[in-house]
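Undergrad: here's my sequence, what's the structure:
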Amino acid sequence: MPSSTPTGRSSAPTRRPDPRPVRIDDSWLHLPNPYDVPVEICARADVPVESVAIDELLTVLETADTLRRLGHAVPGLDTEPRLDRVVCTPDFHKGAGIPIGTVLRTVGALIPQAVGNDINCGMRVEATSLTVEQVRPHLDRLERRLRHLFFEGGRRIGLTPRQREGLLREGLPGLLADGVPGGPAARADAGAWRQVGPDDLGDLDGRLHSVGFPVSSADDFQDWITSGGGTSYDSIIGSVGGGNHFAELQYVSRVHDGATAYAWGLTPGQVVLMVHSGSLSLGHQANATGRDQAKAAWPRTVPMPRNRILPMLLDERTATGRQRYLTAFANAANFAIGNRFFLALMMRAGLADISAGELRSRLVYDAPHNLLWPEPDGAVLHRKGATPAGGADGTGRDGGRAWGEPVLVPGSMGAPSHLLRGLGNPRSLGSACHGAGRSVPRGAAARGSDDQLDAFLREFRVVTPLDPGDPTVAGRRDIVDAWRRDLKQEAPWVYKEVGPVVESLRTAGVAEPVVELRPILTVKG
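TA: Prediction:
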């Protein structure tokens, strides 16, 4: 597959490959390490692997020694805790303690930091009834409408305490247990709720990795549940978030696998919407709970690890604290599913206002990329910035996983995105990348070229809370400069080329491309 070149991308200088990873074949590298943990990186030679990410990963592998010391310090364990395997996806790059694109399998322990703060951050893709030619003439109006919906009070997502608690305890089934608020008359002023359709309330089999993670309580988030008393509105639900999160309109520009594209309801020229967001402040709170509980259960005879990564053993001694973390974890994960749902409704609302007829939009897939999965044999699979890529399993009456789990790989802002079908490759721990991956740190990116940014903005629409065309804003140089610095941090040239990244997944037997999606406009928080 040829590499796609996003608008405004500059040619980066050639870097000498880091000598520490050893190439096994065209698609895989092996990373020798002092702990003898099997570590493989899925990346072709044309996908850069950062030395700083390798440094960070080697620090993470110190956790193998931590688990060995914990096993010796805690008598009577049924299973010796260990770091079993690590796989890194093609978008592998430095994170905040653990690299993004790391899949980590433990036995006898779980590691909250191997998921991080943004629990169940993920992607949602919907196929609409519009074509790109129907949308292009209305982009000015659409941009104004989306700015109002996302940033100027237009979302109006009213939630009752019952709906909030239902969402946190059960996910979408809990949120929608009582149907859509009010009848047609009441829904006229119901904001994003107006866009809920029959497909959202009916059979979702095979179209979400999970509709929810049921737990018995949401006690850690009672302040959010009861905020405002009755039906209330807040600034959290329906928020895109910062960093590389977005809501984007795209269209199907190329079909690689016609049979699967047909099964997923995708045709050339069709407008789709893609949402990338997570659990926001709820995820931060849940992760803090995990760190606190791990610290509280830490044996006094074992020094705190140098890398500050604190595993939780899966034993009776940690059961109470571990359950509190896993409940808060599930609450945050459920919130993230609901938040992506509402962000999609807001995108639908913008499209409905510019479409001549009735807009229809149907979920293709919702996939997580920051989550953990307990396995029947006592192992725990952690994915941080990596998405499930399961193979065909025969489920999903409307396509879905019958063709292989949909894998959502967005490009950088302004670059093409890709939908692939997972192949369930055990070598990759059934995992794929969740994007192209950064190649320039945020600090350095913020100091990037103004000329490059100007060239990019002349060719691509970015909807942000700030409207740079507003005369009242244009005179505030300090505000405009800050806005430009933020955009530079997510500009196309600070990310890897998405084409070689996708090709790495294909040649490694991880996932097969189905369609390519070209962007129309992006909403950034």
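Undergrad: from here on, just use CA atoms for contacts and neighbour counts.
TA: OK.
Undergrad: what's the longest helix along the chain packed up against?
TA: Ordering each helix of the chain by length in residues (DSSP state H) puts helix 319-354 first. On a contact count with 3 or more C-alpha pairs under 8 Å, 6 or more residues apart in numbering; DSSP states H and E, helix 319-354 meets strand 122-131, helix 139-151, helix 161-170, helix 172-175, strand 246-255, strand 270-277, helix 280-296.
Undergrad: one more to line up against the first:
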Amino acid sequence: MYVQDLQDLARRRSDAACFDVENPLGLDVRLFAHPSVPVERDAFLQLFDFLDVCRAIADIRDAEARGRLTFFGDAPACIDKVVLTPDFHKGSLVPVGTVARAQHMCIPQAIGNDVCCGMRLLVTDLPADALEPHWPAIQKRLRAIFFAGERDIPMSPRQREAVLRDGLPGLVRTAADNAHHGIWQRFDAAIEKENLARAHAEGGFPTRGLFGFERFIMSSGRVDGRDPQIGCVGGGNHFVELQRIDALFDGHAARDWGVSKGCLAIMIHSGSVGLGHAVGGHFMDRARSIFPTGITSPKGGFFPLPTSGPRAEEGHAYLDGMGNAANFAFANRLFLGLMAVRAVEEATGRTVGAKLVYDAPHNLIFRAGESLVHRKGATPAPGPSGADYHGKPVIIPGSMGAASFLLAGSGHADALESACHGAGRALSRAKTAHVPKDVFARELAKLRVVGPIDPRAPHLARRRDILEKYERRVMEEAPYAYKAVEPVIESVEEAGIARKVARLLPLCTVKG
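TA: The predicted model follows:
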């Protein structure tokens, strides 16, 4: 069910792309969306459940003032602002496209288990048209490298620990451990050191500990040991996509970022896979277990962890674990990019130069003093600063049958410097199963999709069970499952959150 008239959920429209949302607690909640962007009522109901945590926080602080318990202490814990991005839609825990600024506390469930899911964009010096004669070979190499055991990413225990503690800086620092083996032969430490400036927070968050990942770090104990996590695309809406740079809207920014019309680009959307799920699950349980007795639990299980006051260590322990998972996600996206370049080079027989445009996370808590900005399915969109007079790159993908966009952030304060991370779902994953098979077949016929299996392989002809499972997963991510991306981009531009720099069209999509 979609809201046809967004005014019935607004008390005051600020402009065509923004309005304030009435809510049960009277909080500052603002949605940035053009009227042409459909918005689910269920997403608002899920949001209101999330906002009940504010009632629970107020109850805790009132009980503390009466001397009944100790939790936040004197810290004025609260959520003081919520922003909803144009792709706002119902999620598994909290609506995707929700940005909440909290003070003196964090809420693990507000970003979920897919910690540091994010986007990485590479542009190459290879014309996209040069791939045309090679698509069968490219798809074959992509499947072999991503799914058939040819990742070839050796990692020493020292490298794994450096990644979890420091992210991309740790990876650069320890690159010599496997410099002449596997994927590391494509890793240029000098270039990747320069690339740190092209990643949010330089691609890493210093952490105090390792959140029980010691066994993962040791793995086999070998200097060139392998593991099943590094180089994993992940499931759901994660992907690695080969794209053609189709149009430029800001030639100055495009030139400075190395973006040229007609060239091949590689877009990566992935996160911390199993590591993020371990961190998220543990600390959601921890937040629930320490929630004060006698206080009505917040709806939806959104239990807070203090970052100030007598129980501040609870929140800081979570932020450390979140940092470990986030650091892994940055490194994982880097390897996925190297793997894609390798596949293209091996299939075409050509050397491909690839430049990083930017790497930015979506699902993460971002610290700014005692403020903690929770972004779920939303990406930072900082504006110009110092020598960076374009603003930071903002990467907004479409569905695997639609355009993606590269934009430049404007640093919109009222939007908490946040943009959406995609077009947003139009159909839930469950509802996609009811789309007629002929509609799905027509959509799939237009696309190049590389998954763990080749559905046309002769040995699978009689394995209907495997083929049906594969089709269900692809159906969940089919183009019709998502909203049109153009109205979403128009909302971002019209609201002054970011401006268009380039449009990229999909050529081939790798799905886990």
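Undergrad: thinking again about what came up before, which one of the helices and strands packed on helix 319-354 of the first structure lies nearest to P468 of the first structure?
TA: With C-alpha to C-alpha as the criterion, P468 of the first structure lies closest to helix 139-151 of these, at 12.1 Å.
Undergrad: now the closest one: which residue numbers in the second structure?
TA: Mapping helix 139-151 of the first structure onto the second structure (TM-score structural alignment) gives residues 135-147.
Undergrad: out of everything not next to it in sequence, what's closest to the residue mapped onto M322 of the second structure from the first structure?
TA: The pairwise alignment with the first structure assigns M322 of the second structure to F329, based on TM-score structural alignment. Leaving aside its sequence neighbours, F329 of the first structure sits nearest to A286 (C-alpha to C-alpha, 6 or more residues apart in numbering; 5.5 Å).
Undergrad: give the aligned equivalent of that neighbour in the second structure.
TA: By TM-score structural alignment, A286 of the first structure lines up with V279.
Undergrad: surely that match meets G323?
TA: No - if you go by C-alpha atoms under 8 Å, V279 of the second structure and G323 don't touch, sitting 9.6 Å apart.
Undergrad: look up how far G154 of the first structure lies from the match of M322 of the second structure.
TA: 30 Å (C-alpha to C-alpha, to the nearest Å).
Undergrad: who's more crowded, these two?
TA: Remark: of F329 of the first structure and G154, F329 carries more neighbours, 30 against 16, as counted by other C-alpha atoms under 10 Å.
Undergrad: contacting residues for the more buried one?
TA: With contact set as C-alpha atoms under 8 Å, 6 or more residues apart in numbering, F329 of the first structure has these partners: 119, 283, 286-287.
Undergrad: same thing but at 10 Å, please
TA: 112, 117, 119-120, 168, 213, 215, 279, 282-287, 289-290, 323, 335, 371-372 (C-alpha atoms under 10 Å, 6 or more residues apart in numbering).
Undergrad: how close does it sit to L130 of the first structure?
TA: 37 Å.
Undergrad: tell me how far the nearest residue to H134 of the second structure once chain neighbours are set aside lies from D114 of the second structure.
TA: Spatially, and ignoring its direct neighbours in sequence, H134 of the second structure is nearest to T348 (6.2 Å; C-alpha to C-alpha, 6+ apart). Distance of T348 of the second structure to D114 of the second structure, given as C-alpha to C-alpha: 34 Å.
Undergrad: which one of those two has more residues nearby?
TA: D114 (27 against 17).
Undergrad: please name the nearest non-neighbouring residue to the equivalent of that one over in the first structure.
TA: In the first structure, D114 of the second structure lines up with D118, judged by TM-score structural alignment. Of all residues not flanking D118 of the first structure in the chain, G283 sits nearest, at 5.1 Å (C-alpha to C-alpha, 6+ apart).
Undergrad: right, and that neighbour touches N331 too?
TA: Yes - contact status for G283 of the first structure versus N331: in contact at 8.6 Å, counting by C-alpha atoms under 10 Å.
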